[in-house]
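> Attaching a predicted model along with its sequence, questions to come.
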Amino acid sequence: MAAPLDLDPSSSVLAYFGSELRRYRIAAGLSQERLGEIVNYTGALVGLIETAKRTPSREFAELCDAALGTEGALSRLWPLVNRGSFPSWFRGYVELEAAATSIQWFEPQNVPGLLQTEDYARALIQACWSDSVEQQVSARMERQRVLDDPTSPVLWTILDEAVLHRPVGGREIMRGQLRRLADLMRAQRIVLQVLPFEAGAHACSDGAMIMLGFSEGPDVVYIEGYGSGQLVNLPEEVKRCRLRYDLARAAALSPEASAAKIEALMEGP
């Protein structure tokens, strides 16, 4: 492990967070082990965060603020650290997602990130051979806070039926994921429709699409490919995407029939 003094605080936000944590800890007269005991984490993890080898969770930042008397300094840094967990090509979308008043999502392969359980997200990220699995899982879970806000956006999702049958992470993890979808629908947190196999070819057959609406300014469409993402804001292109989404929605099962299908799959073998 690199010595803390070798860390350049200006090299990244994560490095700056680590250097600030170390500075506050030393000022408080605490060892890494003692701080770890106070905040209920290991001293080894404190050391890894101080040397920018692990990304802190929001909880970790808040607990360290309380233990070190920093008046929230680390918690204020944390959103910047979390933003750095996303690929550069995805960060613009995340910022727009957080500001949107409506999100309309068509997904042909996986449960949308905003609706994933932690276990489901981890299984997906591991399948992509990522070298920063827990960092990406944490960032994805943090994105879901947008749904907990009193002013959370209206989220309308269309899932291809194949998404419900693909046992990501194994059957138990998938069952837990289906249960989360059912709970969110039951609590009227989201509107979800399943596009059944029998619909055949449909207007969104060529891939995932997300439409973001805002209280001010034009709608934006986000289209993602392998290792890249594209924001579409030309009015005519957005209009065409909206028509295709509406056609797919018309071909999908009703929310009630979709909930029944999900419940049936949860009870299956």
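Arrived safely, thanks for sending. Residues are numbered from 1 along each chain as shown.
> okay, CA-based contacts and neighbour counts for the rest of this
Will do.
> Show me where the chain has its helices.
13-27, 32-39, 43-50, 58-68, 73-83, 88-99, 118-127, 133-143, 161-165, 171-186, 235-251, 255-267 (DSSP state H).
> The fourth one to helix 32-39, inter-axis angle?
Helix 58-68 and helix 32-39 meet at an angle of 100 degrees, taking axes from the mean of the first three to the mean of the last three CA atoms, to 10 degrees as the criterion.
> What helices and strands are in contact with helix 58-68?
helix 32-39, helix 73-83 (3 or more CA pairs under 8 Å, 6 or more residues apart in numbering; DSSP states H and E).
> Make CSV from the helices of the chain and add distance to Q109 to it.
Putting those into CSV (distance: least, CA to CA, whole Å) gives the following:
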stretch, distance to Q109
helix 13-27, 32
helix 32-39, 39
helix 43-50, 34
helix 58-68, 30
helix 73-83, 25
helix 88-99, 19
helix 118-127, 11
helix 133-143, 17
helix 161-165, 5
helix 171-186, 14
helix 235-251, 15
helix 255-267, 16
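> closest to A208 out of those?
Checking those against A208 by CA to CA gives helix 235-251 as the closest, at 10.2 Å.
> this is the other structure I want to compare:
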Amino acid sequence: MAVQRQDQDRSSPGGQGWERFGARVRVARENLGRSLDEVAEAAVVSSHMLAAIEAGEEAPGRRVVECLDRDFSACGVLLDAWARVFISARLADGMPVDRLEGDAAQVRIYDPFAVPEPFRTPEYAAALDRSASPMRRAPADDRGVRRLLRADHAPPYFRVVLDEAALHRPVGTPEITREQLRRLRSLIDKDHIALHVLPAAGPGHPCPRGGFRLLTFSPHHALAFNPHAFGPGQLITDADRVHGYTDLFSALLAEALPEHASAALLADAIGRETPRAITAGPPGDPLIATTSAADPAALARP
């Protein structure tokens, strides 16, 4: 998402925002009588990097700040201070939302129409692009999936709510849809990804207007994001509006199925999409018919 660039002292390491944060780290360390080496070891960084953080010359990542906050018994205060500077600096730099997600502690996603962007296979993403822009052919972009699973990256905790229809809506070819569902099934086996399906047979829909995301960086700092069919979408920073989206996600979660039931529904959707080979005639008959479990009429044909 492109955001107008602001003054350097708010947008980059070495500016006043990071200098104030670094000074706060230094004061907390000195008040505890700790050396740079002692604190650096607890935060799993070098003493040189910690000195650069304290001088405002280095912008630390969330995991380092979480270690510092825990080591200083700051109860989230230091993490809040980091999140305030981080969000301001990154928005001033025009950082897109998909890169902001990497430093969030939690990402909550609601998508009523399709498997959400961070979990799409390249083929599934390309098929969605083609359906939205039938006159234009854009290459698939799998950066979200690769970044999500990168070995050297500590991903956020993802909690995803999908409408049941998104599991059954064909996108591209049947094979593309099938592979996407299998991909989603493999991803939700990971500890940091939780899937909840909003059943089609449920009561009135809590959010009939479209999908959104919530990016939480610290106990008191979060952003909301509304994706658009074209363009970068709308990033929401106003605290009252973000709180409204937080309440809305809670309402969606209350109506959605728990994780184990959602996984079972996903497995059922994969089963319906998976072609199965059946044999006709006596044992050893070479006649083999390939059909889909989603087509009971085909199974009944002679």
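Right, received. Where do you want to start? On a predicted model such as this, the values are computed, not experimentally measured, just so you know.
> May I have the TM-score of the superposed chains?
Once superposed, chain against chain, the TM-score is 0.61 (TM-score structural alignment, normalised by the length of structure 1); 176 aligned residues with a CA RMSD of 2.0 Å.
> closest to S215 of structure 1 out of the helices of structure 1?
Comparing the helices of structure 1 against S215 of structure 1 with CA to CA, the closest turns out to be helix 88-99 (9.1 Å).
> related to what we said a few turns ago, would you list the helices of structure 1 in a markdown table and tack on distance to M211 of structure 1 and mean neighbour count?
Below are the helices of structure 1 laid out as a markdown table (distance: least, CA to CA, whole Å; neighbours: other CA atoms under 10 Å):
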| stretch | distance to M211 of structure 1 | mean neighbour count |
| --- | --- | --- |
| helix 13-27 | 30 | 20 |
| helix 32-39 | 41 | 17 |
| helix 43-50 | 36 | 20 |
| helix 58-68 | 28 | 19 |
| helix 73-83 | 21 | 19 |
| helix 88-99 | 10 | 16 |
| helix 118-127 | 22 | 18 |
| helix 133-143 | 17 | 19 |
| helix 161-165 | 19 | 18 |
| helix 171-186 | 20 | 18 |
| helix 235-251 | 8 | 16 |
| helix 255-267 | 19 | 16 |
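> who wins for proximity to P150 of structure 1 among these?
helix 88-99 (12.8 Å).
> what angle sits between that closest one and helix 133-143?
30 degrees.
> Let's have the helices and strands packed on helix 58-68 of structure 1 in a markdown table, adding distance to R145 of structure 1.
Putting these into a markdown table (distance: least, CA to CA, whole Å) gives the following:
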| stretch | distance to R145 of structure 1 |
| --- | --- |
| helix 32-39 | 23 |
| helix 73-83 | 12 |
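> Please identify which of the helices of structure 1 is closest to S205 of structure 1.
helix 235-251 (8.9 Å).
> so the closest one matches what in structure 2?
Per the alignment by TM-score structural alignment, helix 235-251 of structure 1 matches residues 239-255 in structure 2.
> mean shift of that stretch relative to structure 1?
With mean CA distance after the TM-score superposition for structure 1, stretch 239-255 of structure 2 departs from structure 1 by a mean of 0.7 Å once superposed.
> hang on, the earlier thing: of the helices and strands packed on helix 58-68 of structure 1, which approaches H165 of structure 1 most closely?
The closest of those to H165 of structure 1 is helix 73-83. By CA to CA, the value is 31.6 Å.
> okay, stretch 67-74 of structure 1 sits on what stretch of structure 2?
On structure 2, no counterpart of stretch 67-74 of structure 1 exists by TM-score structural alignment.
> Now the host helix or strand of R24 of structure 2: buried residues?
Using DSSP states H and E, R24 of structure 2 sits in helix 16-31. Neighbour counts over helix 16-31 of structure 2 (16 or more other CA atoms under 10 Å) mark 16-22, 24-26, 28-29 as buried.
> again with stretch 107-120 of structure 1
For stretch 107-120 of structure 1, using 16+ other CA under 10 Å, the buried residues are 107-108, 110-112, 114-120.
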